[in-house]
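In: pasting the structure only:
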């Protein structure tokens, strides 16, 4: 129930709040859905209605909502050192311990950790470090960056250039020159009849190499990829894809940046998506589950090659001139440390591995539904492809308004999930139980049945 009283949160929101990823004009009439609390996998609105959040907020509430242990840690940290910066050699114990813990967890050898405040900040910073490195080794012409169509890497001006989704560029005069986009590894949607996953991967690798040769390998600085493409609805790489891509990057001396903002800390069934898909990046960016979303914090992990370049540039320029006021915030760092401790104590990776076959099996059973063309996932992240024709993989025309129908029918099941066009994405809190998975699958089947009745 919406409240239009002048002093209600609903009316005050319309008067004051500008919402991301929201139609500005429509919001003035529809208004917000105001949430007041959360517990476990569930959130509650101002009227007490309970919702099953199958997206863990924005892929990030890995320990669920309302984690009192982390709240207590934040309170204690705030009392002790409510804020301090890490500029000009200043430090504090939380920044040190968190960085040490992250280096101990890395999927491949890393040298240093640069703490930041968000996934967007981490990716934006990583772009600067890529350019910083190539300038350090006297190859400033290596400046172009390749990412992938359909990818999402953040909302800063530079991150949106990394993002391979035209709707993120529209109206902003973006992207800037020098950002290139290769094919998205979306086997189900883009393979040709009779093409195996390995053949599809080889075709995409050949396309990437052709792009590099056309642009000039001496101009390409880095390749950006998230292990699972979250921006297109949890799309997994096909067999052989990253093996072939990494060989090309090594061939032309192109840095590899793994965006682990969504995939890091257990989401794919390992601590890192890089472990799940055998990646050896030069730089890793991470955020979200680093603090179980209880505090805004992120990190950029760099290998020794990048750090050696940073030392050269720091000597040339007198110092490394980069930083954010709240980077390495002692409260956020303390919460992140405690989050990592919790993961270890409850064997979060073991739990995800135990739930994975139940989760993927439950969603996989939906492939028999008339609207479902494909289900793919790993760990506790998955995508369900909704199609008009299972045989041809044809999608519904825009006039059908499928995304709006899917969202509305999900809410009828008191279910919150992410949808990217015709694809449903699932990333529940990593603490999900077998009973909750069964509950989730039941709600998804119900929303699909409602949608089928509307489009038939």
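Out: Nice, thanks for sending it over. Worth saying up front: this structure is predicted, and the values here are computed from it rather than measured.

In: please make it C-alpha for all contacts and neighbour counts, starting now.
Out: Fine.

In: find the residue at the geometric middle of the chain.
Out: residue 262 (3.1 Å; Cα atoms, centre = their mean).

In: what about that residue, which SS state?
Out: coil (DSSP: H, G, I helix; E, B strand; the rest coil).

In: my guess is it meets residue 230, correct?
Out: Yes. At 7.2 Å, residue 262 and residue 230 qualify as touching, with contact defined as Cα atoms under 8 Å.

In: list the residues that contact the residue nearest to the centre of the chain.
Out: 59-60, 230, 286-289 (Cα atoms under 8 Å, 6 or more residues apart in numbering).

In: and what of residue 433?
Out: By Cα under 8 Å, 6+ apart, the residues touching residue 433 are residue 355.

In: quick one: it and residue 411, what's the gap?
Out: 21 Å (Cα to Cα, to the nearest Å).

In: how about residue 203?
Out: 40 Å.

In: and residue 323, by the same measure?
Out: 41 Å.

In: put the buried members of the contacts of residue 262 into a PyMOL selection.
Out: Filtering the contacts of residue 262 down to the buried ones (16 or more other Cα atoms under 10 Å) takes a single PyMOL command:
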select buried, resi 59+60+230+286+287+288+289
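
In: how about the contacts of residue 262 in a markdown table, adding secondary structure?
Out: Below are those laid out as a markdown table (three-state DSSP):
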| residue | secondary structure |
| --- | --- |
| 59 | helix |
| 60 | coil |
| 230 | helix |
| 286 | strand |
| 287 | coil |
| 288 | helix |
| 289 | helix |
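
In: comparison target, given below:
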């Protein structure tokens, strides 16, 4: 099998026409691209006819898989009725109203109003603007800084990318912007001190946050934003008690907690929300991705009544609430959000996730024993395998060796699509996956890991 077979005409057209996100675009003419033609269930099929288990739900988002007929019919029905309208200037549509009401019903904390965006990045960007707007309304013009965390991922717009705590999202982009602070990443495996228990590590994380707040001044900090489980930063799952400890520090200093539920919302962790699984008590919530099972773009910001009343007060002062997006509350997207939530409820998708969780856990534990894997971590139906050069010392590979991307490619050649986050292999299958399909996905993952282990040994990449 050729390492890089000749490009097809469609691949050539693709490379000449598109800018590919999160891709080494300087290599595309030699590596080529994979072009998908169709999908059904948990499988996608490229234009060459090859089938893959989509083990990442696309980008953590296609929870209902591909080609769901109820979702398709809902889209067709809405397109025929009202293919587009906005919610500017006191206009609205039935799908936007119905989806907002459904979100309020299933929210993990009391929610009064929903503001729609087109994506998770826009939702998190809006969270910052709304926090600033609220504090201006409350006569606190200096309370504007936002705390995020190292290795967090909150999107790619200018502010959301600033909140993101990954060097690749800052280097070359003149980011982060002012008013953004980053505290420690709550990953005990990678950042715990030798001999430090998880409880001691959690206490240190809380102290570090407190020190940051007191150093900056609590009167200058509006909010902290956090993913219940950190996604693109490596599927980092905080130790038990972490959010309770963090919440106590935030409450003491009158700093609200924003939950970024873009990945963890709608059943992924075995509850409607990751906040419920991880014992978070957020003030406001961002949602997207599985909100429509990715059948159309949509994001949402969910706020309680007291926060909304601050917006009302400032609107009265300024004359209007001057924020919004052309496609926020798009009737097609909202109709698909309504249908997705109905399907989650009627098919008991959360119950299905919980049924599969022991299988997922068992297979992840087996993955953790692989010679190439330092830690395998998981929560619900999302997990990651961190690849290391030495298991006992946790020593990482030199990033220039590209062990993670190579492993991901080998897994792909075995018919499964997973995602390399550096040298971390993430797994996030559609929530509709069957037990047999889940086991097949892990079988293909294990085969790819074995091949990667052989490649690492051949290339002598374990040398210190």
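Out: Structure received. Because the structure is a prediction, the values reported are computed rather than measured.

In: residues in the second structure aligned with stretch 184-200 of the first structure?
Out: Mapping stretch 184-200 of the first structure onto the second structure (TM-score structural alignment) gives residues 185-201.

In: give the buried residues for that stretch.
Out: 185-188, 192, 198, 201.

In: of all those residues, which two lie farthest apart?
Out: Using Cα to Cα, the pair of these lying farthest apart is 185 and 198, separated by 13.3 Å.

In: outside of stretch 385-398 of the first structure itself, list whatever touches it.
Out: 189, 370-375, 402, 422-424.

In: please name the nearest non-neighbouring residue to the residue mapped onto residue 236 of the second structure from the first structure.
Out: Residue 236 of the second structure maps onto residue 235 in the first structure, with residues paired by TM-score structural alignment. The shortest distance from residue 235 of the first structure to any non-neighbouring residue, by Cα to Cα, 6 or more residues apart in numbering, is to residue 229 (4.9 Å).

In: roughly how far does the one you found sit from residue 185 of the first structure?
Out: Counting by Cα to Cα - residue 229 of the first structure and residue 185 of the first structure are separated by 8 Å.

In: and for the helix ranked longest in the second structure, what's in contact with it?
Out: Counting residues, the longest helix found in the second structure (DSSP state H) is helix 435-459. Contacts with helix 435-459 of the second structure, where a contact means Cα under 8 Å, 6+ apart, come from 53, 55, 356, 359-360, 363, 367, 370-372, 403, 406-408, 410-412, 414-416, 429, 462.

In: go with 7 Å
Out: When contacts are defined by Cα atoms under 7 Å, 6 or more residues apart in numbering, helix 435-459 of the second structure is touched by residues 53, 55, 356, 363, 372, 407, 410-411, 414-416.

In: which ones among these lie within strands?
Out: Taking DSSP state E, the ones among the contacts of helix 435-459 of the second structure that sit in strands are 53, 416.

In: derive a ChimeraX selection command for the buried subset of the contacts of helix 435-459 of the second structure.
Out: Of the contacts of helix 435-459 of the second structure, the buried ones can be selected in ChimeraX as follows, counting by 16+ other Cα under 10 Å:
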select :53,55,356,363,372,407,410,411,414,415,416
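
In: closest one to residue 294 of the second structure out of the contacts of helix 435-459 of the second structure, please.
Out: Among these, and counting by Cα to Cα, the member closest to residue 294 of the second structure is residue 55, at 14.8 Å.

In: all strands for the stretch 101-250 of the second structure, in order.
Out: Along the stretch 101-250 of the second structure, counting by DSSP state E, counting those that start in this stretch, strands occupy 113-117, 145-149, 180-183, 221-226.
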